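[1] Just to be clear, the model below is a prediction. Sequence and coordinates:
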Amino acid sequence: MNNNTPKIPFAMAMLPIILMVGAMLVTIVIFEGSPHIPLAFGTTVAALVAWKHGYKWQQIEDSIYSGIKLALPAVVIIMLVGVAIGAWIGGGIVASMIYYGLQILSPSLFLVSITLICAVVSIAIGSSWSTMGTIGIAGMGIGISMGIPAPMVAGAVISGSYFGDKLSPLSDTTNLAAGLTGTDLFEHIKHMLYTTIPGLLIALAVYWYLGLSFGASASEFENIATTMAILQDNFVISPWLLLIPVFVIVLVTRKVPALPALIVGISLGFLSQVFIQGGSVADAVKALQAGFSIETGNEMVDGLFNRGGLESMMYTVSMTIVAMTLGGVLENTGMLKAIVAKILSKSRSAKSLIPTTIASCFMTNATCSEQYISVVVPSRMFAGAYKERGLHSKNLSRALEDGGTLTSVFIPWNTCGVFILATLGVHALEYAPYAVLNFAVPLLSILFALTGFSIVKLNSSEQVAAGADDVTTTTTSTEEPGMMQKAGH
């Protein structure tokens, strides 16, 4: 915004958020509806507030479109993941992953195992979404077949996926947080180890404890054997099919962009359904569009495999677009800036600055519905405050990831929350208690800030250099929309 842009006071900036949250509670809790209309209502109120304070309708409309434009990369990935799920189920890839997973994984250690597997894959490819859309889908099938509740399995998948995403040098959010704060990438990753490693250990301990309830009883063995028999009856199960997800993962590790890698995976799944599973081309095309369809007589198996396809993602796509209209208005009319500035004015010390940053990131996730905005906006708002208090930029970059990247999964209408619902089939309110790493790390970050543990301060020469870098930081912040548009989860 320039100096001539109308400024909206804090109280009026909060009005759309308060009314939206109220409408959301009534719609979801009482009416058991979806978040779409409350989000659209919030956008309407925000537009009226902006218009009342001097914004022209064209400016408001441009803000809406800029918010939608920001979400387009995520929308494309969401649609392709839906197509990939249909292709991989139809091609027998998911069935083979579940079949062999049931052979080698034990129920009692499954939650621990799937967390570690997702963590390793996510570190390798740098993407939580790609990990959940491949390994996560198979993990859901294996866990549910073992009698483990879906929310628990989803929580473990999410914890592992976000652990790897957070610490991978290939991760977009990791590079974004480091770049926007002017922090060396590997210094940023090293500093995140203080909160992320303990967070993972806490998560693994919780999953180990929860797993004690799922011992290999006779009934569970019977369920597993039944599931494996049904898979063999309805799919061609082959270890060669496992090479397809491995090949896609290798492509991403070799820095092939997510979209081409997904298209390769979809193509291989399509060919597998036609030439390995013996399906017709028409059925394979239908699986891409409307999802795979099967009737085995087993409700659990049918529920696992009757899914996927482009159409299955339209709920998610529409929610993402509607949510980003609200985020666009709040961000581009300065309402979000007014709210963050008010919060910042209450932070008087270094100890309170990091908790304030984390809370602001979470609030941005809830209001703007996109984890990239939760990293970008607070980085711009809080950079000066960290310098004034003599704190190294890696404290800010870590707080941005601890409070922004990780908490995005807890907001049902955030792009991450809607993606997980569409991919893993579990609502944010259901898996939230089990996504242990995602809430343990922000809490540890706040605890460390209050105690001073792992908080790095600038020495005198670094403070001088930080002051000289102000111009560079300002230049970088003007480029952030382009950075976000190119990024993928």
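    The structure has been received and is ready for your questions.
[2] From now on I want contacts and neighbour counts done on CA atoms only, so please keep to that.
    Fine.
[3] What are the buried residues along stretch 246-257?
    By neighbour count with 16 or more other CA atoms under 10 Å, stretch 246-257 contains the buried residues 248, 249, 251, 252, 253.
[4] what's the next secondary structure element after the host helix or strand of the second one?
    Under the criterion DSSP states H and E, the helix or strand holding residue 249 is helix 243-253. Remark: after helix 243-253, the chain's next helix or strand is helix 258-275, criterion DSSP H and E.
[5] Residue 119: which of the buried residues of stretch 246-257 is nearest?
    Residue 119 lies nearest to residue 249 out of the buried residues of stretch 246-257, by CA to CA, at 13.2 Å.
[6] okay, now the one to match up with it:
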Amino acid sequence: MDFLIAVIIFTLSLVLSISKGISTIYPLLIGMAAFSMVAYKRGHSLKNIAAMNIKGMKKALSLMPIFALIGMITALWRASGTISFFVYYGTKIMNPDFFILFAFLLTCVVSFALGTSFGTCGTIGVVLIVLAKSGGVNTYAAAGAIVSGAFFGDRCSPTSSSANLVAVVTDTDLYTNVKNMFITGLIPFVMTVCFYIFLSGKYPLNTKNTELLNEIASYFNLSFVTVIPALVIFFLAIMKKNVKISMLVSIITAFIICLTVQDIKLYELLRTMLFGFHLNPESSLAKIISGGGLLSMVSVSFIVLIASSYSGIFEGTGMLNDIQGFLVKMSEKIGVYLTTLFTSLATCAFCCNQTLPILLTEQLMNKIYEKKGLTKEHLSIDIENTVILTAELFPWSIAIAVPLATLSVDAGAIPYAVFLYLVPIINVMRLPKWSTKNLSVKI
């Protein structure tokens, strides 16, 4: 009963924060306090409870340098013209008769480079939705394609905070996970492309508003050299270099381009790395290109750290034992993957974000995977194929609410974001039981 009361307190605080537009840090702190009180009531000392919280947070500490690099790289890519290069030339080569397909493919490229769905929707996504509205394209269909592409990279980019979080909590290799995500996402990707080809035929772009593109070209030097920071990430990812090294090299490259190509002063560039890239608020590009910076990742870092403390409390007190027992029985009847999918849907609906469901699903399912003789890589890819995408199927989740608000559309766009649910559905059709220990070889 005490655990249920803590869950209700956390849920109510989360609902209130979302409805009032308050940072989720506060309900997470309330939840941490509520679950800590349950632990105290069950006989654990305050010292032990603090140790549990710290133990949980330690899992996420290794992510902090990566988050810092992500903040700086997204700011410098904006300042160096790298993002503008993708937006400008990607939109330029777009075939109006296949606008929705191009919207999906272009956002896939940008999101894989950036590793963030929010950043993708806030840059190329805004440009594409403006083009869709001016060209008479169904905005729900266009937004669905944009969201699908945005979460393509959010799921499998080496620079994605969620991909790095999954790798850390499951103790798996990031690039092995990326490879497995491409394997398990190939069929859903092809089916998504076919769907958007069909929608493109129904909703072609009638006109192309070039005002934004002209303003981008007038503000930035868009020579080919500006795309080098992104190419560095792609190349080093293929070479399986440490993601922190890859991002650091990209940051240095973008830094040099900012100084030499975009003529940004050194002190302005250092401020950009800390506070983000910001254009004149009167410019129509301000809301599209501005953003990033080291400080932009502070909130994300706190959210991950606080959410990680829950796993320490749950593990140390055994609060989730009853739920785990229920899931063990479920896995015997419907299989491990479907049980993971069910768990992801339940945790995403309850937690309204990606971070905590990742941690909860891993903690609830890891022993089941061990019992079935499955590797950590199996658990990792199943979390990527469920939690990372199912979180966006709930309109009240921050994971989808922010991108939709950025694109100025409502939840009517979610049914058109087919990649989000094709990946979980298609992977249900895999072998009912894992037949191999090497996921990368056979599925």
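    In hand now; what should we look at? A quick note: this is a predicted structure, and the numbers were derived from the prediction, not measured.
[7] circling back to that earlier point, any chance of the buried residues of stretch 246-257 of the first structure in JSON lines with distance to residue 277 of the first structure as columns?
    Below are those laid out as JSON lines (distance: CA to CA, whole Å):
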{"residue": "248", "distance to residue 277 of the first structure": "20"}
{"residue": "249", "distance to residue 277 of the first structure": "23"}
{"residue": "251", "distance to residue 277 of the first structure": "25"}
{"residue": "252", "distance to residue 277 of the first structure": "26"}
{"residue": "253", "distance to residue 277 of the first structure": "29"}
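[8] And the helices in the stretch 51-200 of the second structure?
    64-80, 82-92, 99-114, 117-120, 126-134, 139-156, 161-170, 174-202 (DSSP state H, counting those that start in this stretch).
[9] what are the ranges of the strands in the first structure?
    For the first structure, no strands are identified by DSSP state E.
[10] any idea how far the most centrally placed residue in the first structure lies from residue 273 of the first structure?
    Central residue of the first structure (CA atoms, centre = their mean): residue 416, 3.6 Å from the mean position. The spacing between residue 416 of the first structure and residue 273 of the first structure, counted by CA to CA, to the nearest Å, is 29 Å.
[11] any idea which of the helices of the stretch 51-200 of the second structure is most buried?
    Of all those, helix 139-156 has the most neighbours on average by mean count of other CA atoms under 10 Å, namely a mean of 29.
[12] other SSEs contacting that helix?
    helix 99-114, helix 117-120, helix 126-134, helix 161-170, helix 174-202, helix 387-390, helix 419-428 (3 or more CA pairs under 8 Å, 6 or more residues apart in numbering; DSSP states H and E).
[13] Nearest to residue 153 of the second structure, out of those?
    helix 99-114 (3.9 Å).
[14] residues making contact with that closest one?
    74, 83, 86, 90, 94-95, 117, 119-120, 124-125, 128, 141-142, 145-154, 156-160, 193, 196-197, 199-200, 203-205, 230, 233-234 (CA atoms under 8 Å, 6 or more residues apart in numbering).
[15] circling back: redo the helices of the stretch 51-200 of the second structure as a markdown table? Include distance to residue 31 of the second structure.
    Shown next, in a markdown table, are the helices of the stretch 51-200 of the second structure (distance: least, CA to CA, whole Å):
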| stretch | distance to residue 31 of the second structure |
| --- | --- |
| helix 64-80 | 22 |
| helix 82-92 | 38 |
| helix 99-114 | 31 |
| helix 117-120 | 25 |
| helix 126-134 | 35 |
| helix 139-156 | 26 |
| helix 161-170 | 20 |
| helix 174-202 | 30 |
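[16] Out of the ones you listed, which is closest to residue 38 of the second structure?
    Of all those, it is helix 161-170 that lies closest to residue 38 of the second structure, at 24.2 Å by CA to CA.
[17] Who are the packing partners of the closest one?
    Helix 161-170 of the second structure packs on helix 46-61, helix 139-156, helix 174-202, helix 355-371, helix 376-385, going by 3+ CA pairs under 8 Å, 6+ apart.
[18] and the ones you listed as TSV, adding distance to residue 430 of the second structure?
    Listed next are these as TSV, based on distance: least, CA to CA, whole Å:
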stretch	distance to residue 430 of the second structure
helix 46-61	31
helix 139-156	20
helix 174-202	9
helix 355-371	17
helix 376-385	12
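[19] circling back to that earlier point, the helices of the stretch 51-200 of the second structure: which one's closest to residue 313 of the second structure?
    Of those, nearest to residue 313 of the second structure by CA to CA is helix 161-170, at 15.2 Å.
[20] contact partners of that closest one?
    Here helix 161-170 of the second structure has contacts from 59-60, 62-63, 66-67, 115-116, 154-158, 173-174, 177, 354-355, 358-359, 362, 376-377, 379-380, 383-384, 388, using CA under 8 Å, 6+ apart.
[21] Please, a PyMOL command that selects the buried ones among the residues you listed?
    To isolate the buried subset of the contacts of helix 161-170 of the second structure in PyMOL, counting by 16+ other CA under 10 Å, use the following:
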select buried, resi 59+60+63+66+67+115+116+154+155+156+157+158+173+174+177+354+355+358+359+362+376+377+379+380+383+384+388
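[22] returning to that earlier point: mind checking which of the helices and strands packed on helix 139-156 of the second structure is nearest residue 277 of the second structure?
    Closest to residue 277 of the second structure of those, according to CA to CA: helix 117-120, at 12.7 Å.
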